[in-house]
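Visitor: The sequence and its predicted three-dimensional model are supplied below.
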Amino acid sequence: MSHHPSEALRRPAAPDESARANRVWWDAEARDYYAEHGRFLGDADCVWGPERLREADARLLGDLRGRQVLEIGAGAGQCARWVRAVGGQVVATDLSAGMVGQGRAIDAVRAREERVPFVQCDGRALAFPDDTFDIVFTAYGVIPFVADSELVMREAARVLRPGGRFVFSTTHPFRWAFPDDPGPGGLTVRHSYFDRTPYVEQDGAGRTTYVEHHRTLGDRVREIAAAGLRLVDVVEPEWPSGHEQPWGGWSPLRGRLIPGTAIFVCRLD
């Protein structure tokens, strides 16, 4: 959040409206986002969120060697490159042509073996056959930006093989009740946790330019179950000592008191 719009408010936002606004926003933002956060993320590393929990340490995806892996909402493909480097066969997808282009720009200056195939597609309608992948994952991609995240869960389950794993990180639902403020102002509840009205940014003409959607923890569990997935774990990374770099509303002050990220680890039995 906090992208200096003409107006920011809580109001309904339909699925197509949300997708259109966020695709345009990320297309325009891709280069600046990489300039601001590229060093933190690394070009070939997998970081689950602003707390800097790395997959190399967390091992939430399981053994990746020789596995067929899909990253959705991949942005510039940083995680996908890491997966490839440790032996996974990976495809990266994103709704935004700008983010896909940024990923290809990074690949253009890297060693050939570290390049990953990119596909531009919507995480709610994946362009792959059933039972294609052993692992599907996303680090802060897709889930918080769509009105119909239950479709994302269903699509992940569809393209997974039996025994496969779906792992996603997103803003911790608890954060919805607090202002998006890294300072002391972000420690006081201002909204109802149970109010699922989206956060919307719009321009001076009232056109939607950015949307984030909220679901409670219970909502997420029900979405996962309805897709035929089994929830294995919910990881809530603590803010580590020595990490002083804020990211938007995420900060050492808040991160040591309230959770900022939730990582859901699911399995298709």
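Guide: Structure's in. What do you need? Keep in mind it's a predicted model, so treat the numbers as computed, not measured.

Visitor: contacts, neighbours, all on C-alpha from now
Guide: Fine.

Visitor: Helices along the stretch 51-200 of the chain, start to end?
Guide: Secondary structure of the stretch 51-200 of the chain (DSSP state H, counting those that start in this stretch): helices at 55-58, 78-85, 97-108, 149-159.

Visitor: Give me the longest helix you can find in the chain.
Guide: Counting by DSSP state H, the longest helix found in the chain is helix 15-41.

Visitor: and that one, what other elements does it pack with?
Guide: Packing contacts for helix 15-41, counted by 3 or more C-alpha pairs under 8 Å, 6 or more residues apart in numbering; DSSP states H and E, involve helix 97-108, strand 208-212.

Visitor: Next, format the ones you listed as a markdown table and append mean neighbour count and distance to residue 65.
Guide: Shown next, in a markdown table, are those (neighbours: other C-alpha atoms under 10 Å; distance: least, C-alpha to C-alpha, whole Å):
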| stretch | mean neighbour count | distance to residue 65 |
| --- | --- | --- |
| helix 97-108 | 20 | 21 |
| strand 208-212 | 24 | 34 |
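
Visitor: and these as JSON lines, adding distance to residue 89?
Guide: Putting the helices and strands packed on helix 15-41 into JSON lines (distance: least, C-alpha to C-alpha, whole Å) gives the following:
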{"stretch": "helix 97-108", "distance to residue 89": "16"}
{"stretch": "strand 208-212", "distance to residue 89": "31"}
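
Visitor: Select, out of those, the one closest to residue 62.
Guide: Closest of the helices and strands packed on helix 15-41 to residue 62 is helix 97-108, at 24.5 Å (criterion: C-alpha to C-alpha).

Visitor: dropping in the other structure now:
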Amino acid sequence: MPTTNPAAAALAAALIEAEDAGKGELAILLGLAIEAEEGQAAGPVTAAARARVDDYLSIWRETADEALSLALLYLLAHFPQDRDRVLDTATALPLDPEDLSRLRRALAELDQDNPDIGRVFPHPAAWERDDAARRFDQARISALGAEKIAGLWREDTETVLGHLGVKARWAVRNGPVVPASSDSVPDRDVEPPAAGAELLAQHAAAFRCPGCGGSLRLADNLAKCAACSNAYPVEKGILDLTARVGETGDDFLLKLAQVPSMGHYYEAHARPNFVRLCGSNWAGQVLPSDEDDYIASHVRPVDGPVLDLAAGAGRWTEVLAKTVGAERVIALDLLLPMLVTLRGRLPEVPAVLASAATLPFGDATLGAVLCWNALQAFPADAPTAIAEVARCLRPGGTFTLLTFRNSDDPVYRYFARRHRFPAHNDGLTLFDRDELVGWLTEAGLEIRDEASPGTFVIINAVRPAG
């Protein structure tokens, strides 16, 4: 039998004996104590907490309090040895199916012969993969060794526990949680229309070669640099500036076909849940319509194209197009499946596959820039991207952004940090409001408006004239 920790045993007893109003906080605290001895499969804290699993299950069955139920769900997710009886209780309760999906994953053991990696946010059941996505996953995972697979499995478990914990923490401190929902979900297999460089040619004067900074000539299915002779492919209205034509292994059409349903997944599941997590928006305080209104009332372009930076699947590009006219908009992102979805829903808007860290536009060529719910996707490059925006804006042009700051609650911050995403391999990285303001100021931009509901940061800035 494993030894137990007296302090953890006392904490478990206090949870069982406490008044209902205090049980939720104690359940979360006990879960945190278990996580503090991470790496000890049968550590003394875990052993002491696990000794009272039957009591937790009894309280869980009897409570009608949502916050306490979420806190117990988070705690019980730490006991894979008791998977069967925890799930027997869970399936008899009126749980959110998404939370039940998270619980099943937290209690699961890794199957090295058939691992399922990287598909847990916002919950495993959200990943309704078609054949193309399954093939992509199989190819991706088959290239990994057993040690790497085990490490990624642990990171996925951290993400699931982090989401259960952050939801419970918010509910215990603030009250009922409203379901996450999206108001604009594209079809799973939306196809962009055929289009060559002519869709981008109207903005040719703004483009610059990412290799040398020379002007680009856009014609047929190519963008050719007049200075260095680099050439970049254009397919279906998407200009790929990440690879030159003729490079070994270059196949833009093949890349276009990868994971075609990613844009659907992002809009239907990832984005609304990410906004709840990062914006502390569990009660739905900020609605998509509020975001629409802010964009429509604050984006004020001068002459030149209007860039949607890190445009994703196009939800906010559509608002931008309605605000300034689709003929003025360029969408830029570094994830090709997102741009495929965007082009399918907005066939009149051209797209560019490129990095935010080196924008492919000349100095003072853009009339305005929008970066909505995106800056946190590349935290290490955020100050560079802001400086690039300032460089490319014409005097008087606006930079309008929505991102997120760290919570003032250290426990909430801990749970958010447990989430692992691309570009966040060490845990979810958000910003401090003052560092964002500092980057904008250093870039020469002036803040004209700012709003901070929850842990959102919404800013409208301008490049001063003169």
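Guide: Thanks, I have it. Quick caveat, the model's predicted, so the values are computed rather than measured.

Visitor: And the longest helix of the first structure, how far out from the chain middle?
Guide: Centroid separation for helix 15-41 of the first structure versus its chain: 12 Å, with C-alpha atoms, centre = their mean, to the nearest Å.

Visitor: Pull out the buried positions in that helix.
Guide: Of the residues in helix 15-41 of the first structure, 17-27, 30-31, 34, 41 count as buried by neighbour count, 16 or more other C-alpha atoms under 10 Å.

Visitor: Trace residue 452 of the second structure over to the first structure, please.
Guide: Mapped onto the first structure by TM-score structural alignment, residue 452 of the second structure lines up with residue 236.

Visitor: Just give the closest residue to that match, not the sequence neighbours.
Guide: Distances taken as C-alpha to C-alpha, 6 or more residues apart in numbering place residue 262 nearest to residue 236 of the first structure, at 5.0 Å, with adjacent residues excluded.

Visitor: Let me see the contact set for that neighbour.
Guide: Counting by C-alpha atoms under 8 Å, 6 or more residues apart in numbering, residue 262 of the first structure touches 169-173, 234-237.

Visitor: thinking again about what came up before, from memory the match of residue 452 of the second structure sits against residue 263, does it?
Guide: Yes - taking contacts as C-alpha atoms under 8 Å, residue 236 of the first structure lies within contact range of residue 263: 6.5 Å.

Visitor: More neighbours: which of those two?
Guide: residue 263 (22 against 17; other C-alpha atoms under 10 Å).

Visitor: The more buried one looks like it's in a strand, true?
Guide: Yes - counting by DSSP: H, G, I helix; E, B strand; the rest coil, residue 263 of the first structure is located in a strand.

Visitor: show me what contacts it?
Guide: 48, 167-170, 234-236.

Visitor: where along the second structure do the strands fall?
Guide: Counting by DSSP state E, one finds strands in the second structure at the ranges 216-219, 222-225, 231-235, 238-240, 306-309, 329-333, 351-353, 366-372, 393-404, 446-451, 456-462.

Visitor: The second one aligns to what range in the first structure?
Guide: Same thing as strand 222-225 of the second structure. Alignment of strand 222-225 of the second structure against the first structure: no match, by TM-score structural alignment.

Visitor: Repeat that for the fifth one.
Guide: Per the alignment by TM-score structural alignment, strand 306-309 of the second structure matches residues 69-72 in the first structure.

Visitor: Off-centre distance for the matching stretch?
Guide: 12 Å.

Visitor: and what of stretch 222-232 of the first structure?
Guide: Centre to centre, stretch against its chain (C-alpha atoms, centre = their mean), the figure for stretch 222-232 of the first structure is 18 Å.

Visitor: List the buried residues of that stretch.
Guide: Buried residues in stretch 222-232 of the first structure, counted by 16+ other C-alpha under 10 Å: 223-225, 227-231.
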